[in-house]
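Engineer: okay, structure incoming, though there's no sequence with it:
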């Protein structure tokens, strides 16, 4: 009887130790990581507001140019690098490059013109993760930064001369920049492994283009003069953006 009791106690201790070891392994395997984290994302971008106000447009009129006049949206590529200080808190920096889908418009890109545009955003960013230990981890992030918009447009124009209208070529190369006062991101990540997660995100921004630089080059047939002039002054263009997409994160 004593021998059977000893065997039973030994078996119970062994099973308990095995169970504890399994729990320790599981806890180690699924604990939320800290340390360096890299994120890449892809999405679609839309906006409302102004590129600039009260300046010369491509049809030579004076007025405002809205985002809706110049673009049908954009495709942003996101890169984010930072540090998971704790499983809940991420501190780092973001950068995004957006290919802008230009829109045919007499104000910004007349019919038959070649037009291209891109946007660069960058700045610091922090996130709070609500359930870092769970299989799906929702988060919210806040940041601010700078935005740089680059445009290149070229096409044929009619230039009035004493002998009548003459066909020439106009090339516009501009860079418009300004602060992004705030951006807010909400999203979530499904954990695909200890170091990889993937999920959707939605970002909203409020910003303003406050500085515009560049040149306009007009090329006319000889012997008429050709020339390059700086872009005229423009008032600030406040605007907002919405970006919706997916992102993947790696814990390095």
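Structural biologist: Looks like it came in fine. Treat the numbers as computed from the prediction; the structure is a model and nothing was measured. Numbers count the residues shown, from 1 in each chain.
Engineer: only C-alpha atoms for contact and neighbour calcs from this point on.
Structural biologist: OK.
Engineer: the helices in this protein, which residues?
Structural biologist: Using DSSP state H, the helices found in the chain span residues 2-30, 67-70.
Engineer: nearest to residue 131, of these?
Structural biologist: helix 2-30 (12.1 Å; Cα to Cα).
Engineer: so what secondary structure elements neighbour that closest one?
Structural biologist: Applying 3 or more Cα pairs under 8 Å, 6 or more residues apart in numbering; DSSP states H and E, one finds that helix 2-30 makes contact with no other helix or strand.
Engineer: next one: it to chain centre, how far?
Structural biologist: Computed by Cα atoms, centre = their mean, to the nearest Å, the chain-centroid distance of helix 2-30 equals 52 Å.
Engineer: quick one: the strands in the stretch 151-252 of the chain?
Structural biologist: Per DSSP state E, counting those that start in this stretch, the stretch 151-252 of the chain carries strands over the ranges 164-191, 196-209, 211-219, 227-230, 237-251.
Engineer: one more to weigh against that first structure:
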């Protein structure tokens, strides 16, 4: 997993550095920063049971509390390209007893379109890809369907093939914008009988736009 994350992180860095070259030739690169917080719901199957029990994502965690950092640049006044890192605390399911810790992580690339409705209001919509990791102290067994303590086998990871996100930004003062956002992802963890799952997240975002 570590090698995959390092490789993907290197790709993100190269793309983010190279995307605004045309703009940077005429003016200095100006980075924008965003910080998001919210709540996420698990949807779909974390891993297939290969003719046994399918393990649903909401059988591992009932929800997540994510915090996300966005770093990127605006290409003109409408288009944004950037990278993101998200870390989330997982909320234990009611059936879990004992050690029930869980966490989720996402890293990715995002492209969004921002429509300046007015000087104070800017709705936006975007797409992205990334890498998705879930760590849990207990994961249901594909043989019994019952929660079992895990070691390294409690880590699930794989590529996020796409996400759709959108929101509304309200200008607070100068370059500072604030408003609600929603994100829906589609990903598949590695492994035998891999299946698709999603996170549906919503919350608030603070953006310093330059």
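Structural biologist: Right, received. Where do you want to start? Please read all numbers here as calculations on a predicted model, not as lab measurements.
Engineer: run a quick neighbour tally on the counterpart of residue 176 of structure 2 in structure 1.
Structural biologist: Under the alignment (TM-score structural alignment), residue 176 of structure 2 maps onto residue 196 of structure 1. The tally of other residues near residue 196 of structure 1 (other Cα atoms under 10 Å) stands at 17.
Engineer: residue 196 of structure 1 reaches residue 250, doesn't it?
Structural biologist: Yes: the pair residue 196 of structure 1 / residue 250 is scored as a contact, 4.8 Å apart, by Cα atoms under 8 Å.
Engineer: and the strands of the stretch 151-252 of structure 1 as TSV, adding distance to residue 18 of structure 1?
Structural biologist: Below are these laid out as TSV (distance: least, Cα to Cα, whole Å):
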stretch	distance to residue 18 of structure 1
strand 164-191	27
strand 196-209	29
strand 211-219	67
strand 227-230	77
strand 237-251	30
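Engineer: if I look at residue 188 of structure 1, how far off is residue 119 of structure 1?
Structural biologist: Distance, residue 188 of structure 1 to residue 119 of structure 1, by Cα to Cα, to the nearest Å: 25 Å.
Engineer: meant to ask about residue 165 of structure 1, not that
Structural biologist: Going from residue 165 of structure 1 to residue 119 of structure 1 by Cα to Cα gives 36 Å.
Engineer: one more: residue 87 of structure 1?
Structural biologist: The gap separating residue 87 of structure 1 from residue 119 of structure 1 is 32 Å, by Cα to Cα.
Engineer: and the two? which has more neighbours close in?
Structural biologist: residue 119 (20 against 17).
Engineer: just tell me what that one corresponds to in structure 2.
Structural biologist: Residue correspondence to structure 2 (TM-score structural alignment): residue 119 of structure 1 is matched to residue 104.
Engineer: wait, doesn't that match sit right on residue 85?
Structural biologist: No: Residue 104 of structure 2 lies out of contact with residue 85 (Cα under 8 Å); the separation is 11.0 Å.
Engineer: could you check how many residues crowd around residue 117 of structure 1?
Structural biologist: 19.
Engineer: now do residue 161 of structure 1
Structural biologist: Neighbour tally, residue 161 of structure 1, other Cα under 10 Å: 9.
Engineer: once you drop chain neighbours, what's closest to residue 249 of structure 1?
Structural biologist: Excluding its sequence neighbours, the residue lying closest to residue 249 of structure 1 (Cα to Cα, 6 or more residues apart in numbering) is residue 39, at 4.2 Å.
Engineer: quick one: what's aligned to the one you found in structure 2?
Structural biologist: The alignment partner of residue 39 of structure 1 in structure 2, by TM-score structural alignment, is residue 34.
Engineer: ok, its match - how many residues close by?
Structural biologist: Residue neighbour count, defined by other Cα under 10 Å, stands at 18 for residue 34 of structure 2.
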